[in-house]
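Engineer: Predicted model and sequence below, questions to follow.
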Amino acid sequence: MKNIRIYSCSVLLLCAGLLGACSDDPETEQAYVQTDSPTFTANKRGVAADGETLRIGVRSNTYWIIRQQAEDDWFTLSPKAGSGSREVEAAIAANTGQERSATLVFETEQGRMQQITLRQEGHNSTVRFLNDDFGTGTSAQSVAQFDGWNRNGIGSLRCQYWGNDVNVDAGQPSAGYDGASGGNGIVFAADSANFILGGIALKGDINFNLSFGCTTSQAIFNPGELKVFFSKDLVNWTPIAYERSSSAGWERVNIPFYLPEGVDQLYVRFLGRKADAYRLDDVTLAEGDGRGETITFVEDIVEYEEITVFDETFDWCVGPNSTLPGNDGKNMTTVSNRNGWEGNLVYMHNGFPKVGTSSGLGYLTSPAMTAVGEKRVDVTVTFNVGIMGSDLSDIRLIVLNSGSVEGSESKTFTIESDNYWETRSCVINGATKETQIRFSAIQAKGNRFYIDNVKATFTDVKEKL
């Protein structure tokens, strides 16, 4: 009996312990309220650095209210209280006086608090629409590949970057002028290299100042070898004059100007005329101070004519097959200098050529773009292309002699389906009368394709009568 009583007692004690453990309440999560930052800043117009309404991000797991340490009337908050995580919108009036600030306290029902400062710049501060110092630590990376842009400003949200023969590089950091950021700069790595940035929202303003740092590796700085252009549509480019000393070292350039009413966005193009001779940094578009002349855009005083460089339909091709796909057969004739077109392993079908064989890399080269004349232009190329059978779906367009395509000497096109025509296009930047284009397979085996209707055009500018 003794043993039984001890066992029974042990079981009861164990059960009591388990019940006691199961009846404990889980630990309650501690209440909290936090904000994205201890300080939130608006410019003198009452908007954030990106040009949008200032928003305060709140993270919390409970109910909270906002208390102000003073009765400030230059901003309103919505909402002034909430539960959980959300954004608080601060509507801030324009500031015509000195810099001002307010202290806000976010407080929970449990007494947890988060204090922040709401700050607004004064009337004498400068509003920037775009500023970019191009980051740091990059070595000769093309603009097309670079993803470290450091853009900010109230018009910068949709700003984009383009370039041909232009690299981002930290090899010779900017110095010697106010605001020189050091770090990366833009290097014009070939003759007639272009760097374009834009889509800068102008927010209804008309008076601006464009500034940038620049230097040269030559004995003197020549503004004719680093040119600046403005555009309102990314198509037409108006040359902009600027003044700078002949010093070879880093120096900041300022271009004050007005724009006509109704211009919503601006693009800026820098053209380097001599390979590796010029560098650029710290591009800034800011509000103006009342100086400068009104820009007359070139499209307002000139008219445009589309010039055809070549429009090849390949009607002279005659072969046993008239539709895709086709069996090569034994009677195909190799293309040899027909209408200026030459190639390797190129055969004629009825009305179009086939490029390559099952085990040979083929290519087709255009005639030179003699219609361009004594200048450099941007040439638009369109063409139809089809892949034979189930061969590799990629082909390459190569630019020969001068010019580039998307900042490179070649561009790869992927064709979505076999044995069907598809239309592709691209722009050859900086083309001259010597420029040719080559349609080429990428690999020797199983990369056959068809080409047809190759058209190249550019826009010629003439003064309006």
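Structural biologist: Now that the structure is in, tell me what you want to look at.
Engineer: okay, CA-based contacts and neighbour counts for the rest of this
Structural biologist: Fine.
Engineer: Spit out the contact partners of Phe257.
Structural biologist: 207-209, 288, 291-295 (C-alpha atoms under 8 Å, 6 or more residues apart in numbering).
Engineer: Could you pull up the residues touching the residue sitting nearest the centre point of the chain?
Structural biologist: Centroid-nearest residue in the chain, with C-alpha atoms, centre = their mean: Gln160, separated by 3.1 Å. By C-alpha under 8 Å, 6+ apart, Gln160 lies in contact with 197-199.
Engineer: Asp72 versus the closest residue to Arg119 other than its chain neighbours, what's the distance?
Structural biologist: The shortest distance from Arg119 to any non-neighbouring residue, by C-alpha to C-alpha, 6 or more residues apart in numbering, is to Ser101 (4.2 Å). Look at Ser101 and Asp72: by C-alpha to C-alpha, to the nearest Å, they are 9 Å apart.
Engineer: and here's the other structure:
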Amino acid sequence: MKTFSTYLYLLLWFVGASAATACSDEPEPRQDFVETGLQELDINKRGLDAEGETPVIDVRSNTYWMIRTQTQAEWLNFSPTAGSGDVEVVVEAAPNNGAERTAVLVFETRQGEMKRFTVRQSGAESRVTFYEGRFGDGASQLSINRFEAWENRGIGSLRCQYWGTDALVDSRSPSTGYDGASGGNNITFGSDDADFMLGGIDLKGDINFRLSFASMTSDAAFDPDALQLFISKDRQNWTQLTYTRSTAAAWERSELPFYLPEGVSQLYVRFHGANARNYRIDDIELAEGDGSGQTITFVEDIVEYETYTIFDETFDWCVGKAGEDNSTLPGSDNGGPTYHNGWSGTRVYQHPGFAKISTSSSRGWLTSPAMTAIGEKRVTVTLSFNVGIMNTDLGRFMIKVHNSGTIDGESEVEYELTSSNKWESMTLYIVGATKETQIEFTGIQDKLNRFFIDNVKATFVDIKEE
């Protein structure tokens, strides 16, 4: 039998529970926050980040915030100085001609939530590196184009690329015996006429540099004529540089200070192996100079160069059916063409002034004449052409390089187009082409891989003949 006190207790409990429930329906006060992800930023003496860009701080918040400096830092500006929500704050630092310096920023909300952030700038004694290359480890005779573990550092290295002809990444003889030797992989040469190239390194408006690299040979003595060094500002014309080292076969570092003329925005470096099968290079670096060295004179600035045409094929000998022109893709076939100018192919069909390659059920290909105009030399060929995909067929095709030369280090490269039944213009480079080089346009798959080709032009740059 329940007593009065029991009923009273239950009543009070119910009232309390109801009140608690009513209170829980009220929204809780929002807690402000401000975050910056990283807690510090290191910039070089020029005020740039590790990738050579103007540094930024990614601020994340759910409310209004402002920035104040906890320490005096007249050398540092940031924009904006306040914001709401997620904002990217740009940091501008004056060049540092003295010792290393540090500033502490405080990001603060109205509720007093704070986030401290440290900006540290290197001093004048530090050296700015534009490019520093490391090649990882564990590779075994891997072609340049197939190697993916490039390790680029430096303020000008963000868009650095690599190319090679008979150049390989290999780890069997790691670098050692000099300051900064990275060991692991290095670059070796797979033939008596091989090239390893890298660039373009963003020079950020500088003109004074120091290029260094390590080299070795398994021959009895080192011969600099077997491993030649070149630089270029356009990857077309190459100026040879003379470097010094001892004749010792072991790993040794070479340094070459130099100035560049005003107006050179990027740099390419090329190591040419002329009978250098037993040579290796590693730890390539381009850094700011110390004021020494001579100004480089590029060969194209003292020698007159000319662009020579190897072939310029318009396919005028392809005759389409009446009433068609090359603005109406895909058009109708007019049977196989009678080939001219050394071109040949299989399952190639005529349109008005251009060619179609492949059928709906069979893959075709079109092969150029040999590049005899090159003569007795090895050059870089610029290849340009117009291409279009028929209907909704596979939007990819392949270019094969026969006999000699590579595109990005490969003899076969696939390309993809963005739309069907429209012309697209393409330009690419064949490195190490000779008079025997031929190119082939071909499909990827046997069915539904039809595409069109027109205006194929191949050129190279060489010293103008008197």
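Structural biologist: That came in fine, so what should we check first? Everything numeric here is computed off the predicted structure, so don't read it as measured data.
Engineer: on that earlier part again, in helices only, show me the contacts of Gln160 of the first structure.
Structural biologist: Assigned to helices by DSSP state H, none of the contacts of Gln160 of the first structure qualify.
Engineer: By neighbours, which of these wins?
Structural biologist: Highest neighbour count within the contacts of Gln160 of the first structure, by other C-alpha atoms under 10 Å: Gly198, with 23 neighbours.
Engineer: which residues in the stretch 151-300 of the second structure form helices?
Structural biologist: All helices of the stretch 151-300 of the second structure, identified by DSSP state H, counting those that start in this stretch, fall at 299-302.
Engineer: Could I get the full set of strands for it?
Structural biologist: Using DSSP state E, counting those that start in this stretch, the strands found in the stretch 151-300 of the second structure span residues 151-153, 161-165, 167-170, 186-189, 193-202, 208-217, 227-232, 239-241, 252-259, 266-274, 279-288, 294-295.
Engineer: Next, the buried residues of the first one.
Structural biologist: Right, strand 151-153 of the second structure. 152-153 (16 or more other C-alpha atoms under 10 Å).
Engineer: Quick one: average offset of that strand versus the first structure, please.
Structural biologist: The superposed strand 151-153 of the second structure is, by mean C-alpha distance after the TM-score superposition for the first structure, a mean 3.4 Å from where its aligned residues fall in the first structure.
Engineer: ditto for the shortest one
Structural biologist: Taken over the aligned residues, the distance from strand 294-295 of the second structure to the first structure averages 0.6 Å (mean C-alpha distance after the TM-score superposition for the first structure).
Engineer: All the strands of the stretch 351-466 of the second structure, residue numbers only.
Structural biologist: Using DSSP E, counting those that start in this stretch, strands in the stretch 351-466 of the second structure cover 354-357, 365-367, 379-389, 396-402, 412-416, 424-433, 438-442, 451-463.
Engineer: Could you list the buried residues of the third one?
Structural biologist: Spelled out, that is strand 379-389 of the second structure. Buried residues in strand 379-389 of the second structure, counting neighbours by 16+ other C-alpha under 10 Å, are found at 379-389.
Engineer: tilt between it and strand 438-442?
Structural biologist: Orientation check (axes from the mean of the first three to the mean of the last three C-alpha atoms, to 10 degrees): strand 379-389 of the second structure against strand 438-442 gives 20 degrees.
Engineer: State the number of residues packed around Arg159 of the second structure.
Structural biologist: Arg159 of the second structure: 11 neighbours (other C-alpha under 10 Å).
Engineer: err, Gly190 of the second structure, not the other one
Structural biologist: So Gly190 of the second structure, with other C-alpha under 10 Å, has 20 neighbours.
Engineer: Help me confirm that it comes into contact with Gly164.
Structural biologist: No: in this structure Gly190 of the second structure lies outside contact range of Gly164 using C-alpha atoms under 8 Å: 10.5 Å.
Engineer: So which of Ser101 and Asp72 of the first structure has more stuff around it?
Structural biologist: Ser101 (15 against 11).
Engineer: Let me see the contact set for that one.
Structural biologist: Ser101 of the first structure neighbours (C-alpha under 8 Å, 6+ apart): 117-120.
Engineer: Secondary structure of it: a strand, I assume?
Structural biologist: Yes: counting by DSSP: H, G, I helix; E, B strand; the rest coil, Ser101 of the first structure is located in a strand.
Engineer: Glu27 of the first structure versus that one, what's the distance?
Structural biologist: Distance from Ser101 of the first structure to Glu27 of the first structure, by C-alpha to C-alpha: 40 Å.
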